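# sequence and predicted model, in that order:
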Amino acid sequence: MKDKNHRISDRLDWNLLRTFLVIAREKSISSAAVKLHVTQSAVSQALRRLEDQFGRRLIERHHSRFYLTAAGEEVLAAADTIYGNVAQLASNVSDAEEQTVGRINVLVASRIHSAVYDAFWAKFHKAHPRIEVELEVMPSSEIVKIIQQKGATAGIALCKQIPKRLEHKIFLQQTYGLFCGQYHDLYGKSDLTMEDLLGENFVSFTSDALGDSLSPLTIFRDQRGFSGTVVASSSQYDEVKRLLVAGFGIGCLPEHSVQADLEEGRLWRLPPDEGVCTANLYFLWHEDAQRTAAERTFLDAFKAHIETYPLPHRLLATLPAISVE
């Protein structure tokens, strides 16, 4: 019996099942012929071939009566299931074709602290699960150079001057404050003035040089008359913070990024209360680059996402009360 069933399934013509399904729904050979745009003879022949394959009568007709046999009911149930699965398959294939496929390469400055940024990636992946994402962390100066050379999809970087041919939007507007770490002599002192800081050595970002993306920090030190030297530096946010906590010197970090460190006692806030300077983190892309569908999808999605939120909201540690769905 098992061998016989295998033989039937191997040679079963699925078009005959579809014809049978229409016959059963229409309860008429002639109506089924009209529905299928074929002759009544063709429908009757298809029914006979299907009955021959199963070795059972599937439909009984006596004058005006038309009904399915027990075998016919089984075939109808199976045919309904099969064509329901085929319809779902067609829908899934259609959806799959609409999903953008590809790869994007985004260059980012170290440690972007933003719930809005995190929410974007969650939303983007949910909407475009077949787009492969590569995020590379590097100094802002390198990011700008590579985007100028059309070497990546886009970049997020500090940038003092936007080079020609680069399109841009301000992503984050960061205020830098002055801090020292828990092992520094100034840690815990609440009555400090700017004069108390002038002789202190500095921990700095390597981009903190005249003409570079964080040169306002250099200008601030020069204008205020600091006499200390830069004793430690890094291009990476985490390493600058590590050196500050270790007591190498005083230094600047984005105010919104260190709230947990202040609360947990790793860092101490120093004057001035208004902060040292403001630096913009830009979303950058080359206006003339040839882009894949995946890259175009990413650029459009990121620009639309950040424009949903005012600049101050983009710095929050928790997502503002705006739906990201």
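Looks like it arrived, so ask away.
# for the rest of this, base every contact and every neighbour count on C-alpha atoms.
Fine.
# could you pull out the helices for this structure?
Assigned by DSSP state H, the chain shows helices spanning 2-11, 14-26, 29-36, 40-54, 70-98, 115-127, 140-148, 215-224, 237-245, 259-263, 293-307.
# residues making contact with the fourth one?
Spelled out, that is helix 40-54. Contacts to helix 40-54, defined as Cα atoms under 8 Å, 6 or more residues apart in numbering, come from residues 8, 12, 16-17, 19-20, 29-30, 32-33, 57-58.
# what about 6 Å?
Here helix 40-54 makes contact (Cα atoms under 6 Å, 6 or more residues apart in numbering) with 16, 30, 33, 57.
# between which two of these is the distance greatest?
33 and 57 (19.7 Å; Cα to Cα).
# skipping adjacent residues, who's closest to residue 301 in space?
Leaving aside its chain neighbours, residue 301 sits nearest to residue 124 (7.4 Å; criterion: Cα to Cα, 6 or more residues apart in numbering).
# what's the neighbour count on the one you found?
16 (other Cα atoms under 10 Å).
# return the member of the contacts of helix 40-54 nearest to residue 147.
Checking the contacts of helix 40-54 against residue 147 by Cα to Cα gives residue 16 as the nearest, at 59.3 Å.
# take a look at this one as well, against the first:
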Amino acid sequence: MLDILKLSQWRGGCERPGDKPGALLGNLGGQNLSWNLLRSFCIIAEERSITGAAKRLHMSLPSVSLELQKLEDQLDCKLVFRDPRHFALTLRGEQIYQECSEMSRCVDRIGILSLDGSDDEFGELKLSMVTRLQSTLVDEALRLYHQRYPSVRWHIDIKTSLDIVRQISMDKAGIGICLLTKKMPTLRCRHLFREDFGIFCGAEHPLFGVQEVNVRRLQQEPFIAFDCTNDGSGFEPMIFLREGLGLGRRVSGWSRELNEVRRMLISGLGIGLLPVLTAHDDVAQGRLWPLRLFDEPLGADVYLISSNLSSLTPPEQKFADLIDELLGLYPEMT
């Protein structure tokens, strides 16, 4: 609650001959005016009686009358006409009440804002993430996190799953969202959802439009690789999927950018693996064709990972908690 309000911060003053219309409070020589007097007058005006105001303020009748008299003396103007049968605000009293009422609403809003803890958290949240990840879960987590902690600055770094795991393992810090074939014992791994993959070719490729294709035929085709699949570590899920099918015996192109892999596929350089959601629009518009081998789509699991050798920073922990909250409410969200 505001205790003291400088009169110089108010607009206008009590009307006198020559005053501009709407002027309210005059210059009282720079003296301070207690907000309590203004608040009491505001309640007197709302209750339209000293008795009602006294009950609402939990004060005695003489005390409320004295506060009204003090305010009138300081402002040097009559605010209320009253006798045993009548109660009415003067013109100046009505104008000052309007100002007091607005001030009261402002004070109430200040109280509400002081209870809002959304700005208490600050700092930077760095999140490493695989390229072109399409996820309602991640999008909703970002949206809600910013609503709750608007002072936290975000830094999203795009890396391969292998680079994310290496960085967090070496730094023993940070969080990342990546694809894994299984949980890793050296990391905290929170399973988020499963991402479906498919084998695709472009409109210029001989297999475009072919409904039935076998693995042997695909094994003979030039392969467009996401650069991590040339790492040779067998770690990346795309390596696992590619090697499990025996694809990529002849690599005709590769890139660290998934969008460039997509570009080469559309251009007819070979076949390759893409996330199904990434390829969806291109398939619908006839730029890519899905080469189906099984009834069930290929896939890999997406995890939120962090080092189990160190604690998360407060912003990181709140993000991890928010992910848990969303998955608890919407287990099927992906």
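Yes, it's here. Because the structure is predicted, anything quoted here is derived from the model rather than measured.
# and residue 33 and residue 57 of structure 1? Which one has more around it.
Neighbours per residue (other Cα under 10 Å) separate residue 33 of structure 1 from residue 57, with residue 33 holding more: 20 against 16.
# rewinding a little: out of the contacts of helix 40-54 of structure 1, who's nearest residue 314 of structure 1?
So of the contacts of helix 40-54 of structure 1, ranked by how close each gets to residue 314 of structure 1 (Cα to Cα), first place is residue 16, at 60.7 Å.
# quick one: residues contacting that closest one.
Counting by Cα under 6 Å, 6+ apart, the residues that residue 16 of structure 1 touches are residue 46.
# that one -> structure 2?
Residue correspondence to structure 2 (TM-score structural alignment): residue 16 of structure 1 is matched to residue 37.
# residue 279 of structure 1 matches what in structure 2?
Match for residue 279 of structure 1 (TM-score structural alignment): residue 300.
# same question for residue 211 of structure 1.
The alignment partner of residue 211 of structure 1 in structure 2, by TM-score structural alignment, is residue 234.
# so how far is residue 20 of structure 2 from its match?
Distance, residue 234 of structure 2 to residue 20 of structure 2, by Cα to Cα, to the nearest Å: 82 Å.
# nearest spatial neighbour of residue 244 of structure 1, skipping sequence neighbours?
Counting by Cα to Cα, 6+ apart, the residue nearest residue 244 of structure 1 is residue 181, at 5.0 Å.
# how about that neighbour, what's its match in structure 2?
Aligned by TM-score structural alignment, residue 181 of structure 1 pairs with residue 202 of structure 2.
# same question, residue 78 of structure 1
Counting by TM-score structural alignment, residue 78 of structure 1 corresponds to residue 99 in structure 2.
# burial of the match of residue 279 of structure 1, as a residue count?
For residue 300 of structure 2, using other Cα under 10 Å, the count is 21.
# correct me if wrong: it contacts residue 195.
Yes. Using Cα atoms under 6 Å, residue 300 of structure 2 makes contact with residue 195 at a distance of 5.4 Å.
# so how many other residues sit close to the match of residue 211 of structure 1?
Residues contacting residue 234 of structure 2 under the criterion other Cα under 10 Å number 16.
# same check on residue 24 of structure 2?
Using other Cα under 10 Å, residue 24 of structure 2 has 23 neighbouring residues.
# go on, residue 128 of structure 1?
Around residue 128 of structure 1 there are 17 other residues, counting by other Cα under 10 Å.
# ignoring the adjacent residues along the chain, who's closest to residue 255 of structure 2?
Nearest residue to residue 255 of structure 2, sequence neighbours excluded (Cα to Cα, 6+ apart): residue 227, at 4.8 Å.
# list the residues that contact that neighbour.
Neighbour list for residue 227 of structure 2: 254-256 [criterion: Cα under 6 Å, 6+ apart].
# what about 10 Å?
Shown in contact with residue 227 of structure 2 (Cα atoms under 10 Å, 6 or more residues apart in numbering): 160, 253-258, 261.
# looking at structure 1, which of those hold up?
Checking the contacts of residue 227 of structure 2 against structure 1 (both residues aligned by TM-score structural alignment, their matches' Cα atoms under 10 Å), the contacts still present are 160, 253-257, 261.
# check the spacing between the match of residue 78 of structure 1 and residue 69 of structure 2 real quick.
Taking Cα to Cα as the measure, residue 99 of structure 2 falls 19 Å from residue 69 of structure 2.
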